[in-house]
Structures are given as structure tokens and as C-alpha cells.
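**Q** Here is my input; please provide its structure:
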Amino acid sequence: MYQQMVFVNLATNDVAASRTFFTELGYTINPQFSSDDCVCVVISDTIIAMLLSRQHYATFTKKEIADSTKSSEVLICLSAESREKVDELLQKAVAAGGTASGETQDHGFMYGRSFDDLDGHTWEVMWMDPAAVQS
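**A** As a prediction, the model looks like this:
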């Protein structure tokens, strides 16, 4: 069966700083698709974040590029295997220069927290009890 992939393309003000930030979160970089103008962050086998310099990002769109520190262009939500892993990734993000954002969401069966990366993009990290999603 074909595994569809998701490529999240985001504009960044500093490709090198973004590379360091996401490496410090524990993600790997695919050097084949990285350069001085972009960094390819491997989040999972099917999820890739492409952090592109604003100039390079502009070659893919005629629209104005959002200033993600002032407006929300996208909310990216990643799953985590446990509540502890949610907290662990948030702690890594803050230690790497990110900012905790929003309120902790604790609904018992679902737990989530959010952080903004160096460019202000919001990343949500969420755990849900597998028993709660069984049909």
C-alpha cells in the first residue's frame, strides 16, 4: 500500500538556526534535500518539514509571505507516544530557543502543549489515549 507523505514548507529567517533548532529537538536532517537555502527536517517516515529561506520560499508562491511572529498561517500538530513525550519535546524546544505557547490542554484522554519555533510557527504536540480512539 502506498504511504502518502506530508511535506510542510515553512519560510524561515535563518536556515542555519532552524537546522540547529530542529536537530536539538531530536530530528534528523536529510542532507540530500538541504542546502544554504533550505533544510529538510525528517520528522517521521511520512512527515518532512522543509524550512526555506524567505527568498527561496518566494520562488514557490506569488502571495505575500506571512510574518509568523505576527499572524498565524498554520498550526502544525504532531502526535506523541505519551504525555511524558509531549512534555519532553516542549522542554527541548524551549531549551533550543523556542517559546512555549498557549495553555496546556489536559482532557484526561488527550494531552497537548504547544511551542513556537524560532520563526514563530506554532507546533502543537498531542498525546491521545489509544483506548479513546478505538471504534
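**Q** contacts, neighbours, all on C-alpha from now
**A** Will do.
**Q** surely residue 14 meets residue 55?
**A** No. At 11.0 Å, residue 14 does not count as touching residue 55 under the criterion of CA atoms under 8 Å.
**Q** run this one through as well so I can compare:
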Amino acid sequence: MAKSIFVNLPVTDLDRSVRFYEAIGCTRDARFSNEKAAAMKWSDTVSFMLLTHEFYATFTPKQIIDAKTTSGALIALSFDSRADVDAVSEAAIAARGRELHGPEDEGFMYSRAFEDPDGHGFGPFWMDVDAALAGMADAREPAAA
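**A** Have a look, this model is predicted:
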């Protein structure tokens, strides 16, 4: 098995959350889904495991936060274009997500931000890596005397 990431998220309404994650491009993996959890594949190596609060609580003795009022993580999602960032953000908003900020364009990077219905934060972005690295190299150059 390739190295993979499974992001476990507590959700209050599993069916609503499945619909939201499908709207932003995930596909449900029925092999790892039931009435307590849904495996939502983002890519070949990244999945979001949506877990009811009761099931999530079996993995930790800690209190489950209310992600609408407390930040526990911000999940950045890379895309191939600015248009893809806009498309997923608009899909998230249409699927009962909440926009956290509209388009931010730094030239070499373009981003937006939204929350799922439970308040988990996502930052879709596109980046021209070569331009970003060139800008960082320029910033490290000592100023001419």
C-alpha cells in the first residue's frame, strides 16, 4: 500500500456530510463505510474519514471540539488551476458549506477558504511552484550596497 493520509473528522450528520464531500469532488468508498463512518476518497492517497461523534469518541478520550467555534486544523487542498479552486469553493458553498474568504491572488498563488457543515476548515489553492521558489530566492538575495 502506498503511503496515504486518512483525515478523521467528527461529523454531526453523516448523510449531510457525505453529500457535502461528494459535492466537492470526493467519492464514497463503500468498502470502508457504514452507518457510523464514511470513507470519502479525495485522491489515490488522501481520504477523509467522516465519523459520527459516537464512533469518533471510541478513538480518543478527549472532548470533541465544536469546529464551528474552535479551530483544530486547517486542511489545504492543491489544485491544478485557479478555475479549479473557484469550482470547488463554489461547490462547497452550494452544498451548505460556508465561505471563510473569497479569492486571494498573490500572483504565484491563488487561494480561497471554506468550512464544511461541521466547521472543518479547508483552503483550496493553486500555486506556480517555480514562481514561488524564484520569489523566495529573490527575497534571500542581499541588497546591493
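**Q** more crowded one of residue 14 and residue 55 of structure 1?
**A** Shown here are residue 14 of structure 1 and residue 55; by other CA atoms under 10 Å, residue 14 has more neighbours (17 against 13).
**Q** Not counting sequence-adjacent ones, nearest residue to that one?
**A** If the residues on either side of it in the chain are set aside, residue 14 of structure 1 comes closest to residue 53, at 6.7 Å by CA to CA, 6 or more residues apart in numbering.
**Q** Can you give me the distance of the one you found to residue 84 of structure 1?
**A** Distance of residue 53 of structure 1 to residue 84 of structure 1, given as CA to CA, to the nearest Å: 33 Å.
**Q** more crowded one of the two?
**A** More crowded of residue 53 of structure 1 and residue 84, by other CA under 10 Å: residue 53, with 20 against 12.
**Q** any idea how far that one lies from residue 68 of structure 1?
**A** 14 Å.
**Q** Next: residue 112 of structure 1.
**A** Following CA to CA, the distance that separates residue 112 of structure 1 from residue 68 of structure 1 is 21 Å.
**Q** who has more neighbours, those two?
**A** Each of residue 112 of structure 1 and residue 68 has its neighbours counted (other CA under 10 Å); residue 112 has more, 22 against 19.
**Q** unless I'm mixing things up, that one is touching residue 123, no?
**A** No. If you go by CA under 8 Å, residue 112 of structure 1 and residue 123 don't touch, sitting 10.5 Å apart.
**Q** Was I right to think residue 109 of structure 2 contacts residue 127?
**A** Yes. With contact defined as CA under 8 Å, residue 109 of structure 2 reaches residue 127; the gap is 4.3 Å.
**Q** wait, what's in contact with residue 58 of structure 1?
**A** Contacts for residue 58 of structure 1 (CA atoms under 8 Å, 6 or more residues apart in numbering) come out as residue 65.
**Q** Am I right that it is in a helix?
**A** Yes. Membership of residue 58 of structure 1 in a helix is supported by DSSP: H, G, I helix; E, B strand; the rest coil.
**Q** how close does it sit to residue 11 of structure 1?
**A** The gap separating residue 58 of structure 1 from residue 11 of structure 1 is 9 Å, by CA to CA.
**Q** repeat for residue 49 of structure 1
**A** 11 Å.
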